[in-house]
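A.B. asks: This is a predicted model, with the sequence first.
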Amino acid sequence: MEYPQRYLSDLVLDRSVAASLERLAHEVRNWPALDAAGLPRRNRLLLSGPPGCGKTSAVSGIAHELGRPLVTARVEGLISSYLGETAANLSNLFDFASTGSYVLFLDEFDSLGKMRGDTSDHGELRRVVNAVLQQIDTYSGPSLIVAATNHSQILDSALWRRFDSVIELGLPDSRQVSALLGRLLPNNGASLARHYVEELVGLPHAATEYFAVSAKRHALLEGRKRIGDTDINFALTETISRRWL
């Protein structure tokens, strides 16, 4: 459990994604009005997209906007090799989510929600999907349930229908990369790096953050107070030589 300190407005996201997240946060604040009007809440959100594109940051932003604790469920702690124990762990988790107003985050959700027709898995994991479906279907507590996946293509089709809202976070475009560099690089670093924006387009947000940290680290270790072209070129080479997706 943690209390994030980052607002949604602190994130660099696609405008439509940011608007969808802000709208959902506004809706959660007004759940009592929806209840009074007999309108169903949207309390189950699925975030989908490539690794490093801000899904975890988005969940943190939502929790902070709502003033709620963020509870992250570790998938490896839920899945058990013993028959029926995983379903019991899931039941305990959702019971906990009913005890207070949290943002419950199920990261790497595809580990729990693989397609039931996947012949590579034994029967226990197929039962896990059924247990997840049951818990999501019946949950009506005060918490917002958020799941995230890097591999939406392997999610069981029945799970998609259980979520009230599905938001796709994609790779940053040149505008988002430039905005990130402006926030992450001090002094003249951002203006130098803007010449290399197109080199970073097609990589996730995490790659741009890595690039900025690499440039600052290189300048510091070389004894420079300001980032120069040498630092930028070193950071770019280091960044694009890595595998990100």
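C.D. replies: That came in fine, so what should we check first?

A.B. asks: going forward, measure contacts between C-alpha atoms and count neighbours the same way
C.D. replies: OK.

A.B. asks: Please, where are all the helices along the chain?
C.D. replies: 15-29, 31-36, 55-66, 75-78, 85-97, 123-138, 157-162, 174-184, 189-193, 197-200, 205-221, 229-240 (DSSP state H).

A.B. asks: which of the ones you listed sits most buried?
C.D. replies: helix 55-66 (a mean of 22; mean count of other CA atoms under 10 Å).

A.B. asks: Not counting it itself, show me its contacts.
C.D. replies: 3-8, 11, 21-22, 25, 28-29, 47-49, 69-70, 102-103, 105, 146, 148, 169 (CA atoms under 8 Å, 6 or more residues apart in numbering).

A.B. asks: Stretch 181-191 too?
C.D. replies: Against stretch 181-191 from outside (CA under 8 Å, 6+ apart): 178, 193-194, 208-209, 212-213, 216, 226-228, 232.

A.B. asks: Same list, those, but as TSV with distance to residue 156 please.
C.D. replies: Converted to TSV, the contacts of stretch 181-191 look like this (distance: CA to CA, whole Å):
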residue	distance to residue 156
178	37
193	42
194	41
208	32
209	33
212	38
213	38
216	43
226	50
227	48
228	49
232	43
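
A.B. asks: Residue 104 reaches residue 71, doesn't it?
C.D. replies: Yes - between residue 104 and residue 71 there is a contact at 4.9 Å, judged by CA atoms under 8 Å.

A.B. asks: Check it against this one:
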Amino acid sequence: MMPARRAAAPRQYRLAGVRMPDPVDVPTDSEKGFPLLRLTRETCTLGDLVVEEETGELLSLLVDENRQFGRLVSYGLVPKQKVLLCGPPGTGKTMTARALSCTLGRPLAHVSFDAVMSSFLGQTSTNLRKIFDFLENGEYVALFDEFDIVGKKRDDELEHGEIKRVVNNFMQMVDAYSGRSLLVATTNHEHMLDTALWRRFDEIVMYGLPDARARGLLFAKYLGALRKSGEMGIAGLVASTEGYSAADIAQVCENALRRAVLRGASQSPRVSPDDVSWALCAQQRRREVVEGIGDGRGP
């Protein structure tokens, strides 16, 4: 007779400077013993985000509501705790969750869907139940990144019965949730979500590609990490990056700064217009490759 399989020991995390027990046992998958989420201490705040004014005000109000949870409850009100962030890749959805975590002084609980989704019938729903139980027993900002994996339309003919059961169970868990953690779900494919999921969220925030003003702020922010040699010509950079995401612009700036540091002979490297121009060309080539793959044309 085969010996009984021992349950995996809880995964423990030690994080300094955040409000949670030390160490913390995170839930694990019974099948393989993988942790179902990871805990991190974030350093970016809402002030680091470059978003539309309306979005910034909405996020600030969300923070205030969760900071003054008890006061709202004393008046028979409940703060918004279930938030859905929608929009194209690279527009700041994940960074928003990180900023909320830091601003609230809570650890970020990043749900690992590759571990949550199980090949065993019923195990995925069990994993989700473990995650919600964990979140209800603490104060976290929980990030369900690209959660359309478990939020797909139940009438999708390509999905099998297990996925449909998972969607139903997920909605029931969101409805029944009563903890203090802030739940943040993100998706690049809002059109794939089951329509019944939308009303489960207290707030829905749409993210788009940055406009000219936002692109200018992004370049000024990221290129400010080094001193400059020569005029950067921010207006020209803004004009040449229409259609770029915030992540695209961050990558351009990081590549330019990296090149400046590597070629600089002094202890105080300077980023030049040539560095930025080189990084822009490299990013454009990268975008063409990605778009070609998406169109089926290959690299």
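C.D. replies: Right, received. Where do you want to start? Keep in mind that this is a model prediction, so the values were computed, not measured.

A.B. asks: Would you pull the TM-score for this pair?
C.D. replies: Superposed pair, TM-score by TM-score structural alignment, normalised by the length of structure 1: 0.94. Supporting alignment: 245 aligned residues with a CA RMSD of 1.7 Å.

A.B. asks: if we can go back for a sec, would you format the helices of structure 1 as a markdown table with distance to residue 114 of structure 1 included?
C.D. replies: As requested, these are exported to a markdown table (distance: least, CA to CA, whole Å):
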| stretch | distance to residue 114 of structure 1 |
| --- | --- |
| helix 15-29 | 25 |
| helix 31-36 | 31 |
| helix 55-66 | 19 |
| helix 75-78 | 13 |
| helix 85-97 | 14 |
| helix 123-138 | 7 |
| helix 157-162 | 9 |
| helix 174-184 | 32 |
| helix 189-193 | 41 |
| helix 197-200 | 32 |
| helix 205-221 | 26 |
| helix 229-240 | 32 |
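
A.B. asks: For residue 42 of structure 1, find the nearest of the ones you listed.
C.D. replies: helix 15-29 (7.7 Å; CA to CA).

A.B. asks: And the closest one, what does it pack against?
C.D. replies: helix 55-66, strand 165-168 (3 or more CA pairs under 8 Å, 6 or more residues apart in numbering; DSSP states H and E).

A.B. asks: Provide the aligned range in structure 2 for it.
C.D. replies: Per TM-score structural alignment, the counterpart of helix 15-29 of structure 1 in structure 2 is residues 53-67.

A.B. asks: what's the answer for stretch 54-70 of structure 1, then?
C.D. replies: Counting by TM-score structural alignment, stretch 54-70 of structure 1 corresponds to 92-108 in structure 2.

A.B. asks: residue contacts, residue 164 of structure 2?
C.D. replies: 153-154.

A.B. asks: Tell me which residue of structure 1 lines up with residue 164 of structure 2.
C.D. replies: Checking TM-score structural alignment: residue 164 of structure 2 goes with residue 126.

A.B. asks: One more: residue 213 of structure 2?
C.D. replies: So residue 213 of structure 2 corresponds to residue 175, using TM-score structural alignment.

A.B. asks: before we move on, what about residue 130 of structure 2?
C.D. replies: That one, residue 130 of structure 2, aligns with residue 92 by TM-score structural alignment.

A.B. asks: Please report the distance of that match from residue 59 of structure 1.
C.D. replies: When CA to CA, to the nearest Å is applied, the distance between residue 92 of structure 1 and residue 59 of structure 1 equals 22 Å.

A.B. asks: And for residue 3 of structure 1?
C.D. replies: 11 Å.

A.B. asks: Please apply the same query to residue 80 of structure 1.
C.D. replies: In terms of CA to CA, residue 80 of structure 1 sits 26 Å off from residue 59 of structure 1.

A.B. asks: matching residues in structure 1 for stretch 270-282 of structure 2?
C.D. replies: Mapped onto structure 1 using TM-score structural alignment, stretch 270-282 of structure 2 covers residues 226-238.

A.B. asks: for stretch 186-198 of structure 2, same thing?
C.D. replies: Taking TM-score structural alignment, stretch 186-198 of structure 2 hits residues 148-160 over in structure 1.

A.B. asks: From one end of the matching stretch to the other, what's the distance?
C.D. replies: Stretch 148-160 of structure 1 end-to-end distance (CA to CA) = 12 Å.

A.B. asks: what's the answer for stretch 61-80 of structure 1, then?
C.D. replies: 31 Å.

A.B. asks: likewise stretch 62-81 of structure 2?
C.D. replies: 8 Å.

A.B. asks: Ok, stretch 176-196 of structure 1 next?
C.D. replies: 13 Å.

A.B. asks: tell me how far that stretch is from the chain's mean position?
C.D. replies: Centre-to-centre, stretch 176-196 of structure 1 and its host chain are 24 Å apart (CA atoms, centre = their mean, to the nearest Å).

A.B. asks: repeat for stretch 125-135 of structure 1
C.D. replies: 22 Å.

A.B. asks: Superpose on structure 2 and give me the mean offset of it.
C.D. replies: Stretch 125-135 of structure 1: mean distance to aligned residues in structure 2 after superposition is 0.7 Å, counting by mean CA distance after the TM-score superposition for structure 1.

A.B. asks: before we move on, back to that, minimum distance to residue 156 of structure 1: which of the helices and strands packed on helix 15-29 of structure 1 has it?
C.D. replies: Of all these, strand 165-168 comes closest under CA to CA, at 14.4 Å.

A.B. asks: Relative to structure 2, what is the average displacement of the closest one?
C.D. replies: Counting by mean CA distance after the TM-score superposition for structure 1, strand 165-168 of structure 1 comes out at 0.6 Å.

A.B. asks: From the contact counts, what lies against that strand?
C.D. replies: Going by 3+ CA pairs under 8 Å, 6+ apart, strand 165-168 of structure 1 lies up against helix 15-29, strand 44-48.

A.B. asks: can you put those in TSV and add distance to residue 242 of structure 1?
C.D. replies: TSV is the format used below for these (distance: least, CA to CA, whole Å):
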stretch	distance to residue 242 of structure 1
helix 15-29	27
strand 44-48	23
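
A.B. asks: Taking the centroid of structure 1, which residue is nearest it?
C.D. replies: Among the residues of structure 1, the one closest to the centroid is residue 55, at 1.7 Å (CA atoms, centre = their mean).

A.B. asks: distance of that one from residue 124 of structure 1?
C.D. replies: 28 Å.
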